[in-house]
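# prediction below, plus the sequence it came from.
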Amino acid sequence: MKKRILAGVLSVALAAGLLAGCGAETKKETTDSAALKPIKVAASATPHSEILEKAKEILAKEGWDLQVTVFDDYVQPNEVVESGDFDANYFQHITYLKDFNTKNGTHLVDAGDIHYEPFGIYPGTKKDLKDLAKGDVIAIPNDTTNEARALLLLQDNGVIKLKDGVGLEATVNDIKENPYGVKIEELVAAQVSRVIKEVAFVTLNGNYALQAGFSVKNDAVAYETSDSEAAKNYVNVVAVKEGNEDSEGVKALVKVLKSDEIKKFINDKYDGAVVPFEK
């Protein structure tokens, strides 16, 4: 009888030990998770938050808890960084950032150049720019930023020549030479891809190309390169409040976003519609 009692006690003790061990392990895991240092980042949905989710996995291994909040406008992400509620944001290109500071009196700076979304020229009724003829139509976006990018890309590929010095403020009125005699049709950016069967070529930025089902690498007859004027001026950046660019968390975030692992993720996922920026 004593042996049976001792055996029962031993079994209970072992079970209690095992349960205690499980509890200790669970507690340890919770403690480890809680010990991660937070980095709060505001982002737009595509591609920024998707890239950040991949970065989150890497940063967790380095002791950081990357907390991503998605915004659907281009004002709040800057406001929450300026106020100090967030450590950084990742949604905008450098030209927009500078313009936002000028118009709103904010103090945001570029902490790291991450990617750009190249403008491309896509075939409509024609497949090769060399086949352009007088009267052919090329559709471009009509907003200030994208119109200039489209015109610069057409210039880089010999379709037109712009007046000297117009750069990123170029409009159709700045076309100096038009050797093919083409007509440039200005449309709302979202409408450009819809006329593709009616015009010789269209020019689209990365997100509209994706929406239209185009692959920059496979479908574009030409697109912005990383050393182009447009790519340098429209590189998407990690923005922080001035003075925080050298903080430990921000430097860790930028380092991961510029890592080979993230570059591979971008290249594999977006097929050229989003391109890692290389200086």
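Looks like it came in fine. Numbers count the residues shown, from 1 in each chain.

# going by C-alpha atoms from here, please, whenever you check contacts or count neighbours.
OK.

# distance between the ends of stretch 107-124?
End-to-end distance of stretch 107-124 (CA to CA, to the nearest Å): 44 Å.

# ignore what I typed, I meant stretch 109-126.
Stretch 109-126: ends 43 Å apart by CA to CA.

# what are the buried residues along that stretch?
In terms of neighbour count (16 or more other CA atoms under 10 Å), stretch 109-126 has its buried residues at 109-124.

# show me where the stretch 51-200 of the chain has its strands.
64-70, 88-93, 108-116, 120-123, 137-141, 161-162, 175-177, 183-187 (DSSP state E, counting those that start in this stretch).

# next secondary structure after the last one?
Helices and strands here follow DSSP states H and E; after strand 183-187, the next one along the chain is strand 201-204.

# just to revisit the earlier point, out of the strands of the stretch 51-200 of the chain, the one nearest residue 233 is which?
strand 88-93 (7.5 Å; CA to CA).

# relative to strand 64-70, how tilted is the closest one?
Angle, strand 88-93 to strand 64-70, by axes from the mean of the first three to the mean of the last three CA atoms, to 10 degrees: 50 degrees.

# any idea of the angle strand 88-93 forms with strand 108-116?
60 degrees.

# ok, which stretches of the stretch 1-150 of the chain are helices?
Counting by DSSP state H, counting those that start in this stretch, residue ranges of the helices within the stretch 1-150 of the chain are 2-34, 50-61, 76-82, 94-104, 144-156.

# any idea which of these is most buried?
helix 144-156 (a mean of 22; mean count of other CA atoms under 10 Å).

# now do that helix: which elements does it pack against?
Packing partners of helix 144-156 (3 or more CA pairs under 8 Å, 6 or more residues apart in numbering; DSSP states H and E): strand 120-123, strand 137-141, strand 161-162.

# now the ones you listed in TSV, with distance to residue 271?
TSV is the format used below for the helices and strands packed on helix 144-156 (distance: least, CA to CA, whole Å):
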stretch	distance to residue 271
strand 120-123	13
strand 137-141	22
strand 161-162	30
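
# pasting the second one now:
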Amino acid sequence: MKKILSLVLVTVLSFSLVGCGQASKNEKKNDNNKVIKVGASPTPHSDILKVAKPLVEKEGYELDIVVFQDYIIPNTALNEKELDANFFQHIPFLEQVKNEKKYDLDYTAKIHIEPLGLYSKKIKGLNEIKEGVRIAVPKDPTNCSRALRLLEKNGLIKLKSGELVTSKDIVENPKNLKIEELDSQQLPRVLDEVEGAVINTNYALEAELNPLKDALVLEDKDSPYANILVVRSEEKESDKIKVLTKALTSTEVKKYIEEKYEGSIIPTF
């Protein structure tokens, strides 16, 4: 009888431990469902997310902001489910990545526009650009096209028609400019070496460049390159993504963008 009773107690204890273990797993899973992990560029994306964070918390979620210094890893991490969303890119860049990588990604909202600008430490106006000088531009296809189109619009070069162009598509170059394609994050660091560089606003701000004051020329404010909140297509209608989208398109975030960046970054909602 004692042996049977001992066996029963051991069995009950085993089931209790299994039950506790399962409960812990379920609790952990539920906790994870309340965490929204978002990849973002340092400036202005992570700053904007910090403004949205209290709004997310009011809805019962925790916002975990993961900062990335490049434009490649955030989409890979999102595709591999290491992130719930990312916020750093515009629509043409996302479409390019989807075509190349076959990622099943989509966006929920357009948040803001960051106009590309031409910056220089050596000149104060386009009329000072000399023959044969070096101009640096981003090397990724979409931003390279944007940069070259900006130079074209301001009369420095003429390009072939087409959505994506590179320096090889220049058909007229009156000043024989030497166009150098570099990683976007490197562009502010080469301003001492080149005549000018076309820089994304987020990297300009990190380098303490004011787009409205320091740029020789800027993209028009109606630029189609709106920065977006990107998610996996299967999660687009999930509760957590709806909460994040609502927070990022709130009046609080809009007011912050308008007051903080004073027109150098423009909300699109």
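Perfect, thanks for sending it. Since the model is a prediction, treat every value here as computed from it, not as a measurement.

# before we move on, back to that, quick one: closest of the helices of the stretch 1-150 of the first structure to residue 167 of the first structure.
helix 144-156 (7.3 Å).

# quick one: contacts of the closest one?
119-121, 140-141, 160-162, 167-172, 186, 189, 203-205, 223-224, 230 (CA atoms under 8 Å, 6 or more residues apart in numbering).

# try stretch 22-42 of the first structure
Contacts for stretch 22-42 of the first structure (CA under 8 Å, 6+ apart): 60, 63-71, 77, 80-81, 86-91, 249-250.

# give me the distance from that stretch to the chain's centre.
Distance, stretch centre to chain centre, for stretch 22-42 of the first structure: 29 Å (CA atoms, centre = their mean, to the nearest Å).

# swap in stretch 255-274 of the first structure?
10 Å.

# now that stretch: buried residues?
255, 256, 257, 258, 262, 263, 266, 270, 272, 273, 274.

# endpoint to endpoint, that stretch covers what distance?
Terminal residues of stretch 255-274 of the first structure lie 18 Å apart, using CA to CA.

# on that earlier part again, which of the helices of the stretch 1-150 of the first structure sits closest to residue 243 of the first structure?
Here helix 76-82 is closest among the helices of the stretch 1-150 of the first structure (CA to CA), at 11.2 Å.

# how much does that closest one stray from the second structure?
Compared with the second structure after fitting, helix 76-82 of the first structure has a mean deviation of 4.7 Å; criterion: mean CA distance after the TM-score superposition for the first structure.

# off-centre distance for that helix?
Distance, centroid of helix 76-82 of the first structure to centroid of chain: 17 Å (CA atoms, centre = their mean).

# again, but for stretch 171-180 of the second structure
The mean C-alpha position of stretch 171-180 of the second structure is separated from the chain mean by 30 Å, CA atoms, centre = their mean.

# neighbouring contacts of it?
130-137, 156-160, 167.

# so what corresponds to residue 106 of the second structure in the first structure?
Alignment note (TM-score structural alignment): residue 106 of the second structure maps to residue 109 of the first structure.

# isn't that match right up against residue 237?
No - counting by CA atoms under 8 Å, residue 237 is not a contact partner of residue 109 of the first structure; they are 9.2 Å apart.

# other SSEs contacting whichever strand or helix holds residue 247 of the second structure?
Counting by DSSP H and E, the element that carries residue 247 of the second structure is helix 239-248. When contacts are defined as 3+ CA pairs under 8 Å, 6+ apart, helix 239-248 of the second structure sits against strand 35-40, helix 47-58, strand 105-113.

# please convert these to JSON lines, extending it with distance to residue 193 of the second structure.
Formatted as JSON lines, those follow (distance: least, CA to CA, whole Å):
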{"stretch": "strand 35-40", "distance to residue 193 of the second structure": "29"}
{"stretch": "helix 47-58", "distance to residue 193 of the second structure": "30"}
{"stretch": "strand 105-113", "distance to residue 193 of the second structure": "28"}
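
# what's the spacing between the residue nearest to residue 110 of the first structure when sequence neighbours are not counted and residue 275 of the first structure?
Setting aside the residues directly before and after it, residue 110 of the first structure is nearest to residue 239 in space (CA to CA, 6 or more residues apart in numbering), at 4.8 Å. Per CA to CA, residue 239 of the first structure is found 18 Å from residue 275 of the first structure.

# which ones are touching residue 79 of the second structure?
103, 104, 105, 232.

# select only the buried ones of these in PyMOL?
Listed next is the PyMOL selection for buried residues among the contacts of residue 79 of the second structure, using 16+ other CA under 10 Å:
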select buried, resi 103+105+232
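
# from the contacts of residue 79 of the second structure, pick the one nearest residue 28 of the second structure.
Ranked by distance to residue 28 of the second structure (CA to CA), the contacts of residue 79 of the second structure are led by residue 232 at 22.2 Å.

# so what corresponds to the closest one in the first structure?
Counting by TM-score structural alignment, residue 232 of the second structure corresponds to residue 241 in the first structure.

# equivalent analysis for residue 54 of the second structure, please.
Match for residue 54 of the second structure (TM-score structural alignment): residue 57.

# now do the contacts for the counterpart of residue 245 of the second structure in the first structure.
Under the alignment (TM-score structural alignment), residue 245 of the second structure pairs with residue 254 of the first structure. Taking CA under 8 Å, 6+ apart, we find residue 254 of the first structure in contact with 111, 112, 114, 238.

# of those residues, which pair is most distant in space?
111 and 114 (9.6 Å).

# quickly list what's touching both of those two.
What both residue 111 of the first structure and residue 114 touch, as defined by CA under 8 Å, 6+ apart, is the set 237, 238, 254.

# host element of the first one?
I take that to be residue 237 of the first structure. For residue 237 of the first structure, the element it lies in under DSSP H and E is strand 236-241.

# quick one on the thing from earlier: JSON lines for the contacts of residue 254 of the first structure, including distance to residue 245 of the first structure?
JSON lines is the format used below for those (distance: CA to CA, whole Å):
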{"residue": "111", "distance to residue 245 of the first structure": "5"}
{"residue": "112", "distance to residue 245 of the first structure": "9"}
{"residue": "114", "distance to residue 245 of the first structure": "14"}
{"residue": "238", "distance to residue 245 of the first structure": "9"}
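
# which of those residues are conserved in the second structure?
Retained in the second structure by both residues aligned by TM-score structural alignment, their matches' CA atoms under 8 Å are the following of the contacts of residue 254 of the first structure: 111, 112, 238.
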